[in-house]
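Student: just need the structure, nothing else, for what follows:
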Amino acid sequence: MAGADRTGGPSLSARFGREAVTTVLIATVLFLALPVVLTFVSSFAANWAGVLPRGFVTTANWEAVIFGDGIGANVAIGTSLFYSVGLALGGVVINLLAGVPIAYAIARYEFPGRDLLNVFAILPLAPGIILGIAFLRTYPKLSTSGVALIIGYSLLKAPYMVMAVQSSFESMDLQRIEESARSLGASWPRTFLTVIVPSARTGIVAGSIISWTLAAAEFNFSYIVYSKGTPPLSLFLFKNITNSSFLNAAAAVSVFFLLIAGVTIALQVIGHRSTGRET
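Tutor: Okay, the predicted model is just below:
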């Protein structure tokens, strides 16, 4: 009998398996979440000289970061923060415009070069530093502007968009859906934009969230390509974090944590509203 040992009693896996898996899962989550939680909590502390931060609760660290009196030479984090948000969102827009059609073509049609296109779509999974060097050598003049960062972010994160959306498309009977829409008089563009794309909203929203989150924190490509002007947030923190206290740095990182959470929620809400209601 399944779940029983040779003596007829429940097996060890049946008795302890679920508890063991649950324990490992909880321990893993706590291990990964503890640094984030501790960093956020310490951002409201007045000092950290011992094992744990002390002197709660103060907003001095947050004020120093937001208004520019703490991290780096009296420069506020806000400009770099919102600049990075814009760069990452620009990359997501490009990924949507290019990645969704590519994912659809790969999932829907059989054509010469299909496998090559699929490989090319995930090729930018190469490390950012490699793509940054290649981009810098190929487009030396373009690399001096924010446009270069947007294009680079879109290239680096395109595989996540393509794979997420392609997974949604492959779970649907695209041919049947298209034929049904066309039989009702819908043109192909209307079918694609109002039927196919909304049906893949789960993958599109997931791909957008992953692409934006990773692009906003991209360091390697930014470090290679960026030359002047407002620095992306990752470079801003890298260049200034050694000149400030850990508590101020914790506040700066906490701002980024909250930003990621806020944009993730916003992308989910906007994605579901713009692609239609759940059926």
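Student: switch to C-alpha atoms for all contacts and neighbour counts from now on
Tutor: Noted.
Student: for stretch 186-201, the distance to its chain's centre please.
Tutor: Centroid separation between stretch 186-201 and its chain, computed with C-alpha atoms, centre = their mean, to the nearest Å, is 25 Å.
Student: mind listing what's buried along it?
Tutor: The neighbour-count check on stretch 186-201 (16 or more other C-alpha atoms under 10 Å) flags Ala186, Thr191, Phe192, Val195, Ile196, Val197, Pro198, Ser199, Ala200, Arg201 as buried.
Student: ok, which stretches of this protein are helices?
Tutor: Assigned helices in the chain, in chain order: 12-42, 60-67, 77-108, 114-122, 128-138, 146-170, 174-183, 188-191, 197-199, 201-216, 220-225, 233-240, 246-275 (criterion: DSSP state H).
Student: following up with a second sequence; could you model it the same way so I can compare the two?
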Amino acid sequence: MRDRLIFAGQLLFTLLVAAFLVVPALLSIMAGVTENYFRGISSGVTLQWVVQVWELYADSILLSFVIAFATLTLTLLVGVPAAYALHVRGGRLSRLIEEIITLPLAIPGLAIALALLLTYGGFGTFRRSWLFILAGHVVFTMPFMVRSVMAVFATIDIRTLDEGAASLGASPWRRFVDVIVPNARPGILAGALMVVTLSLGEFNLTWMLHTPLTKTLPVGLADAYASMRLEVASAYTLIFFIMIVPLLVAMQLLAEREPKS
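Tutor: Now for the predicted structure:
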């Protein structure tokens, strides 16, 4: 009886916390398909706000996904080999490099953006392009990829696997592709999930780096809430959910799937 009461209490607490987090999002989504938010759902249901948002911000939404997947590509190409090298080499120098790579975790996004502006802001073409935002996102998200992969390496004897493949005559490239990457798959997928999520939702750093022609989804959302009707801003939120939630669910399922032997 006591265990049932404890379970019921824990379940009730979990449901209350979930409701506290989910209800505001649901209300915002409902506002995006309501004729008049202040009159409620009785005013009628419409998709005109969603259409209006897509017409106004389609470029910003698509740019966000371009930057997110470009960020993921770069963090994979740089972060996975870096994690492998840091884990295999070891030593004081490797630990120092690891700390430098993960330093952005302790620095606010605004500070990273300011540093990039002070360093590269004078390069006009680069400053005005979306590549400038991409550079900031790579710096901001790289630690999550490196840490995720290194956490997997810490649970397996990657050095023995590497040496075994080398003793069989495999080249460094073959060892990395056929041995290291498959064993690092859980960490790579977990890192990819975090990188894409952070890149799509990052506001502070992006707000400092963007230009009127390089607005991303979070910046456009903030502009919509500040300068337009609440229904339009809520429709923007609805589009955000429609586009990002299936993507994140798919990536989560992929990360949880066991690799085939």
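Student: thinking again about what came up before, with distance to Arg137 of the first structure added, can I get the buried residues of stretch 186-201 of the first structure in CSV?
Tutor: As requested, these are arranged in CSV below (distance: C-alpha to C-alpha, whole Å):
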residue, distance to Arg137 of the first structure
Ala186, 47
Thr191, 42
Phe192, 38
Val195, 42
Ile196, 39
Val197, 37
Pro198, 39
Ser199, 41
Ala200, 37
Arg201, 37
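Student: aligned to Ser43 of the first structure, what sits in the second structure?
Tutor: Per TM-score structural alignment, the equivalent position to Ser43 of the first structure in the second structure is Gly32.
Student: so what's that match closest to, chain neighbours aside?
Tutor: Take Gly32 of the second structure and drop its neighbours on the chain: the residue closest to it by C-alpha to C-alpha, 6 or more residues apart in numbering is Ala235, 3.8 Å away.
Student: so the one you found is in contact with Leu27, correct?
Tutor: No - taking C-alpha atoms under 8 Å as the definition, Ala235 of the second structure is not a contact partner of Leu27, at 11.2 Å.
Student: who's more crowded, these two?
Tutor: Ala235 (29 against 12; other C-alpha atoms under 10 Å).
Student: how far away is that one from Gly9 of the second structure?
Tutor: Counting by C-alpha to C-alpha, to the nearest Å, the separation of Ala235 of the second structure from Gly9 of the second structure is 36 Å.
Student: cool, and Thr125 of the second structure?
Tutor: 59 Å.
Student: got it, and Gly79 of the second structure?
Tutor: Counting by C-alpha to C-alpha, the gap between Gly79 of the second structure and Gly9 of the second structure amounts to 43 Å.
Student: which one's more surrounded, the two?
Tutor: Shown here are Gly79 of the second structure and Gly9; by other C-alpha under 10 Å, Gly79 has more neighbours (27 against 12).
Student: I figured the more buried one hits Ser148, correct?
Tutor: No - using C-alpha under 8 Å, Gly79 of the second structure is not in contact with Ser148; the gap is 9.7 Å.
Student: nearest to Pro53 of the first structure, of the helices of the first structure?
Tutor: helix 12-42 (5.7 Å; C-alpha to C-alpha).
Student: can you name every helix or strand that that closest one contacts?
Tutor: Other elements packing on helix 12-42 of the first structure under the criterion 3 or more C-alpha pairs under 8 Å, 6 or more residues apart in numbering; DSSP states H and E are helix 246-275.
Student: would you mark the buried spots in the helix it packs on?
Tutor: For helix 246-275 of the first structure, by 16+ other C-alpha under 10 Å, it's 246-256, 259-260, 263-264, 267-268, 271-272, 275.
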